[in-house]
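Student: I'd like to go over a predicted model; first the sequence, then the structure.
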Amino acid sequence: SLPLALELVDNQDSMNVDELCEHLTQIAKQTCVVWRQVATAEEDF
């Protein structure tokens, strides 16, 4: 989502690269979990 992306840009000054990458990784994992749930739900219909 765009607001999240803007929030990340705003936070870049206070986060180092490792923290930023870890943060993005966690977001990506959560997004994948949601996508899998949606895909599974669609298959059930």
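Tutor: Now that the structure is in, tell me what you want to look at. Residues are numbered from 1 along each chain as shown.

Student: all contacts plus neighbour counts: C-alpha atoms, from now on.
Tutor: Will do.

Student: Need the residue closest to the centroid of the chain.
Tutor: With the centre of the chain defined as its mean C-alpha position, the nearest residue by C-alpha atoms, centre = their mean is I27, 2.4 Å away.

Student: Identify, by residue count, the longest helix of the chain.
Tutor: In the chain, ranked by residue count with DSSP state H as the criterion, the top helix is helix 17-44.

Student: Which parts of that one count as buried, going by neighbours?
Tutor: L20 (16 or more other C-alpha atoms under 10 Å).

Student: Alongside the first one, take a look at this:
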Amino acid sequence: MKKNIFSLDNKVIVVTGGTGVLGGHFVNAIVQAGGIAIILGLNE
């Protein structure tokens, strides 16, 4: 079976700036690809 080199299954990814618009899109993509997103950010 061919392995998907872009798979994020069971990978933990830390996203800095995750409370912004772009960070939110990154987090959604990570979760849809099977990853676990840790979100860091500040709202002032």
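Tutor: It's in. No experiment lies behind these values; they were computed from the predicted model shown.

Student: Need the TM-score between these chains.
Tutor: Once superposed, the chains reach a TM-score of 0.39 (TM-score structural alignment, normalised by the length of structure 2), with 26 aligned residues with a C-alpha RMSD of 3.1 Å.

Student: about what we covered before: and the longest helix of structure 1, what does it pack against?
Tutor: For helix 17-44 of structure 1, there is no helix or strand it packs on, judged by 3 or more C-alpha pairs under 8 Å, 6 or more residues apart in numbering; DSSP states H and E.

Student: ok now that helix, how far from the chain's centre?
Tutor: On the basis of C-alpha atoms, centre = their mean, to the nearest Å, helix 17-44 of structure 1 sits 6 Å off its chain's mean C-alpha point.

Student: where do the helices sit along structure 2?
Tutor: Applying DSSP H to structure 2 gives helices spanning 21-32.

Student: Sketch out the strands for it, chain order is fine.
Tutor: Counting by DSSP state E, one finds strands in structure 2 at the ranges 12-16, 36-40.

Student: can you redo those strands as TSV with distance to I30 of structure 2 and mean neighbour count?
Tutor: Below are the strands of structure 2 laid out as TSV (distance: least, C-alpha to C-alpha, whole Å; neighbours: other C-alpha atoms under 10 Å):
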stretch	distance to I30 of structure 2	mean neighbour count
strand 12-16	8	14
strand 36-40	7	15
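
Student: Of all the ones you listed, which one comes closest to V27 of structure 2?
Tutor: Judged by C-alpha to C-alpha, the one of these that comes nearest to V27 of structure 2 is strand 36-40, at 6.1 Å.

Student: May I see the strands of structure 2 organised as JSON lines, with distance to G24 of structure 2 added?
Tutor: Listed next are these as JSON lines, based on distance: least, C-alpha to C-alpha, whole Å:
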{"stretch": "strand 12-16", "distance to G24 of structure 2": "9"}
{"stretch": "strand 36-40", "distance to G24 of structure 2": "9"}
